[in-house]
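Peer 1: The following block contains a protein sequence and its predicted model.
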Amino acid sequence: MSRKIDLISMEMLPGHGAPVAGGGLRTWSLLETLRAAGHDVRVCLPQALIDQYGLTQYSAFQPAAMQAFLDASPAEVFVFEQWYPLSLPERVDRPVVVDLPGPLLLENYWRRVAATERMALAKLRALGRADVWLYATPRQRYYWLAFMALSGHDLAAPALVHAPIAFPAQPASGRERDPSRFVYAGVFWPWQDPTPALSALVSVLERRGRGTLEIFGGPHPQHEVEGQRYLDPTATLPPGPRVQYRGMLPFEQLTERLETAGVAVDVVPCNAERELSSTIRTVVYLHCGLPVVVSRHSYLVEAIAAAGAGWIVDDAPGGLEPVFEAVLNDADEVTRRGDAARRLAQARFTCPGAMLEFLAVVDRLEVGRRPEPFTERLDRQVRELEHGLRERIGQLEATAAAQAGEIAHLGRLAADREASLHAARLCRQALEEAYYIASRDLEALRSSLPHRLLRALKRLLGKYREPDDYRPRIPEAWSRPPSHTDT
């Protein structure tokens, strides 16, 4: 069943005379796979990229207006290469596939991007907009299952589809190869450092007095990546008779140069990103018929070893020189392993054959149940918390206003009480002063009266201190009729 599909990417595709990075090659792979299956595919790129390279055959979008672009699109299905273009304010009303070929958050760790937490939340929100997730290597499935759980998807039937790194078949060019010509190609990234292995190779080449190393690479050709600190091997391996730097070439020119080389080197120290990476450059080497000296931690080692398409090595530089010596000593073995590399690529890493599971999903894909992602649940809970806090603040403000009136009333009462206390203090002070004056005058009077008068006064006063004896006699005397004795 042919469907109208919008393939949305932020990366430059090969075929336009410009260097490309892994995201552009992956977009090209998805495009060729879908078209080979008969789907009507429209490639959609950022307006700035289309204007820069004159790519008028593609549809343009503004990343900030992606929601409006999707709403106006005639597509039946949307396929996003990487998750960040899917950072939308609302859900899409048509099926959405998101391609996740690499662990971007782990890459950002080596870029030293400060906003990792913010990016993780944005990633979960974007992944919650998709119905199906594509992953590139078997190891990545377990990595994405954790994100799927956080984004709210059903782990009982996870919508994860294996879509390996694969490219259209590359027929042998028939060009003559130089078995003593080694190559390393691709964007220089901070999480992969090839210089220890390449230094070991150059030591062998210089000691043997033959062979060359060609390095095709540089920073990302189109985008200034946030926090980018790419490793520049020129600081350790300066150009010379055995080391040649070619820069970033257009993909067509790069593959022409690779098809005349003898051996590719893809050895970098192991880290979390490398263990989960999809190593696109390694698959490019195999398609170009290049046997690969590859790190043991690569997810491709079992396939390469089984096919006899390269040499599996440890990261330690001390163990690499004997391998490079053996390669230089046996040109026929290099040729045999190169032929095996091309056969392996055709059998395992050629589209559309390697992506049949992806195509089967596209044929039957409908809008599925998109549960509320963790980030949206978190946003909702934060909104509810904010609403509750605002209500509580309103209640506290009303209570504070009521209590402010009560406090003002109590303040007035306190002021009145203080005024009364002050008046009482003044009255007490006046009484104390009067008592002092009276006491002083009494003392003066005491000292001035004769002693006998004082005693008589005391006797007189003593009579007034016995009111119970004195008072009954008064009314009796007043009521008795006068007699002659009274006169």
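Peer 2: Sure, I can see it.
Peer 1: okay, CA-based contacts and neighbour counts for the rest of this
Peer 2: Noted.
Peer 1: The lengthiest helix in the chain - contacts with which helices or strands?
Peer 2: The single longest helix within the chain, with elements called by DSSP state H, is helix 374-448. Helix 374-448 sits against helix 116-127, with contacts defined as 3 or more CA pairs under 8 Å, 6 or more residues apart in numbering; DSSP states H and E.
Peer 1: Now do the buried residues in the helix it packs on.
Peer 2: For helix 116-127, the neighbour count (16 or more other CA atoms under 10 Å) marks 119, 121-127 as buried.
Peer 1: Run the chain-centre distance for it.
Peer 2: 5 Å (CA atoms, centre = their mean, to the nearest Å).
Peer 1: got the contact list for that helix?
Peer 2: If you take CA atoms under 8 Å, 6 or more residues apart in numbering as the criterion, helix 116-127 is touched by 83-84, 86-88, 98, 105, 108-109, 147-148, 150-151, 373-376.
Peer 1: let's bring in a second one:
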Amino acid sequence: MRILIVHHHHLPKMGHSVTGEGLRVQQLHDGLCAQGHHVSLLSGGASSPSELLLLCKDIDHDCIIAMHVHLMPILAKLEVPLILDLYAQRLMESQFESNTLETTMALIHALRYASLIVVSNDRQRWSWHGVLSMLGVQHMPEPIIVVPLQARPCGPRNPPEKFRLIGGGMDWPWQNPKPNLQRALNVFEQRGEGEIIWFGNPKERIEHPRIQYKDHVSYEAYRRELLCASAAFDWMEPNIEREFAIAFRHMDFVGCGLPILTGRYSPLPSFLHEGCWISDDLEEVLHDIMGHPHKLEEASKHLTRSLDRLSSSNTTKSLHSWLLDSKEIQWSHSPLVEPAQLWHELLEEKKINGTLIFANQEYDRDRQKKSCEISELHHKLAEHITTIANLSRSISDVVAYRKEAMIVLGGQIEQHSKTAEDLTTENAILRADIAKKSAELEAMDQLRSRLENDIQALREEVEKKKTLWRR
């Protein structure tokens, strides 16, 4: 059969952290492929319901598995068998949230579109049977099947020499480990040994030298840390949600052969049996296993033997059987269905109204912003007009000054023109006088030369006469 799984979160990827939904989708994909089905995946990247439907129509499929409740009314329009995977106890989680009524009505409305409901453990199946009966579901054929979470095998364990507990998880309002972590630390102080490694960022941390908090790391790095621990700590404060929850971290503990310590409220004993310690007395459990380490080894071996039963192919056998027959849920009339439909329509209208109110607020903020910008532009425009007026006056003053300067310069030019003519005439006279003086100087030079010659001749004649007189 061609199966399409519609989901939101990414699948496990080397070097990255992963969500529970990603692990669940990978489990369904691998398990159903091993059973001979053709499985396609569609990650919810659509911007609208119509776009999601178009994306689904582009993929050949005979059946759809939806991982989210809000997808059901949309995917039902494709008119193929529609399976809703309720691996998390969403109805119980909503008891700790402010939108309990909305979540409940959305679930009831979504269930009406389901051909089959999938859960992850028997307690969840029992809890949904009562709800479905009130909604008019006929329990023949079986409307709910259990597809347990998968436990992925990991490498060989490397237990530490000193006792080490490991745990973690998201900081959900229905999941509070702090009081029991403190109890465990008190036991460690009494015995003078032991430590806790806790993955996650809780809002309230315990400041103690024997507990170490670590941020979320890649999936591979997280599982390597599990292999180096003595046991897993999952002892939360009891509440209704914890009584139905089997988490993906539990399956990681099992895959790494790590015994689990948890409270009596937990559904884990229903399929782990000797692989975990279930009790109301945390202190007694810790003293027991810290004093008898061989019990941890025995529990680890039991978990290892459970891995084949919790593989992807074995956990999806019940879903494979249903797909071969596809006996869909049979519905009869129920007085709860119509109110749920009305509530759903009301919630949808509230969403639309909320969107419109938000858009209107955005438009109003944008209008106010634009008004401020326009006022600022008007102010700047007024400043520019004033500047232009000042520039106009300055230009007028410059033009007037230019005219006056032209008049003054014109007179000066005319005066300078006349002066230049006079200077030219005077220069010509001076040049003529200079030429005359030069000629006179030249004549005087010639006269001087003649006189010098005459004087020289006289001197020679005088010398001759002096000679005659001496005789």
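Peer 2: Good, I have the coordinates. Here the structure is a predicted model, which means the values were calculated and not measured.
Peer 1: Now render the buried residues of helix 116-127 of the first structure as TSV, adding distance to residue 456 of the first structure.
Peer 2: Below are the buried residues of helix 116-127 of the first structure laid out as TSV (distance: CA to CA, whole Å):
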residue	distance to residue 456 of the first structure
119	111
121	109
122	112
123	115
124	113
125	113
126	116
127	118
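Peer 1: wait, which of those is closest to residue 47 of the first structure?
Peer 2: Proximity of the buried residues of helix 116-127 of the first structure to residue 47 of the first structure (CA to CA) peaks at residue 126, which lies at 21.2 Å.
Peer 1: Am I right that residue 162 of the second structure sits in a helix?
Peer 2: No: counting by DSSP: H, G, I helix; E, B strand; the rest coil, one finds residue 162 of the second structure to be coil, located in no helix.
Peer 1: Please pull up the equivalent of residue 127 of the first structure in the second structure.
Peer 2: If you follow residue 127 of the first structure across to the second structure using TM-score structural alignment, you land on residue 111.
Peer 1: Could you measure from its match over to residue 295 of the second structure?
Peer 2: Look at residue 111 of the second structure and residue 295 of the second structure: by CA to CA, to the nearest Å, they are 45 Å apart.
Peer 1: Kindly report the same for residue 460 of the second structure.
Peer 2: Where residue 295 of the second structure is concerned, residue 460 of the second structure sits at a distance of 159 Å (CA to CA).
Peer 1: who has more neighbours, the two?
Peer 2: Comparing residue 460 of the second structure with residue 295 by other CA atoms under 10 Å, the one with more neighbours is residue 295, at 15 against 11.
Peer 1: Report the spatially nearest residue to the more buried one, omitting neighbours in sequence.
Peer 2: Nearest residue to residue 295 of the second structure in three dimensions, chain neighbours excluded: residue 289, at 6.4 Å (CA to CA, 6 or more residues apart in numbering).
Peer 1: part of a helix, is the one you found?
Peer 2: Yes: assigned with three-state DSSP, residue 289 of the second structure falls within a helix.
Peer 1: which one in the first structure is aligned with it?
Peer 2: Using TM-score structural alignment, the partner of residue 289 of the second structure in the first structure is residue 327.
Peer 1: does its match really touch residue 334, like I thought?
Peer 2: Yes: look at residue 327 of the first structure against residue 334 with CA atoms under 8 Å: they come within range, at 6.7 Å.
Peer 1: Just want to know which of those two has more residues nearby.
Peer 2: residue 334 (25 against 19).
Peer 1: so what does the helix or strand where the more buried one lies touch, helix or strand wise?
Peer 2: Assigned by DSSP states H and E, residue 334 of the first structure belongs to helix 331-348. Secondary-structure packing of helix 331-348 of the first structure (3+ CA pairs under 8 Å, 6+ apart): helix 280-287, helix 301-307, strand 310-313.
Peer 1: SS state for residue 367 of the first structure?
Peer 2: coil.
Peer 1: Could you look up the SS state of whichever residue in the second structure pairs up with residue 97 of the first structure?
Peer 2: Under the alignment defined by TM-score structural alignment, residue 97 of the first structure corresponds to residue 83 in the second structure. Classification of residue 83 of the second structure by three-state DSSP places it in strand.
Peer 1: ok, how many other residues are close to residue 83 of the second structure?
Peer 2: Residues near residue 83 of the second structure, counting by other CA under 10 Å: 23.
Peer 1: So residue 301 of the second structure versus residue 309 of the second structure, what's the distance?
Peer 2: For residue 301 of the second structure, the distance to residue 309 of the second structure - CA to CA - is 14 Å.
Peer 1: Same question for residue 272 of the second structure.
Peer 2: 11 Å.
Peer 1: Could you check which of the two has the larger neighbour count?
Peer 2: It is residue 272, of residue 272 of the second structure and residue 309, that has more neighbours when counted by other CA under 10 Å, with 17 against 14.
Peer 1: show me what contacts that one?
Peer 2: 303, 306.
Peer 1: quick one, helices of the stretch 1-150 of the second structure?
Peer 2: Along the stretch 1-150 of the second structure, the stretches classed as helices by DSSP state H, counting those that start in this stretch are 20-34, 49-57, 72-75, 90-93, 100-111, 122-134.
Peer 1: average gap between the third one and the first structure?
Peer 2: The one in question is helix 72-75 of the second structure. Aligned to the first structure and superposed, helix 72-75 of the second structure gives a mean residue distance of 3.9 Å (mean CA distance after the TM-score superposition for the first structure).
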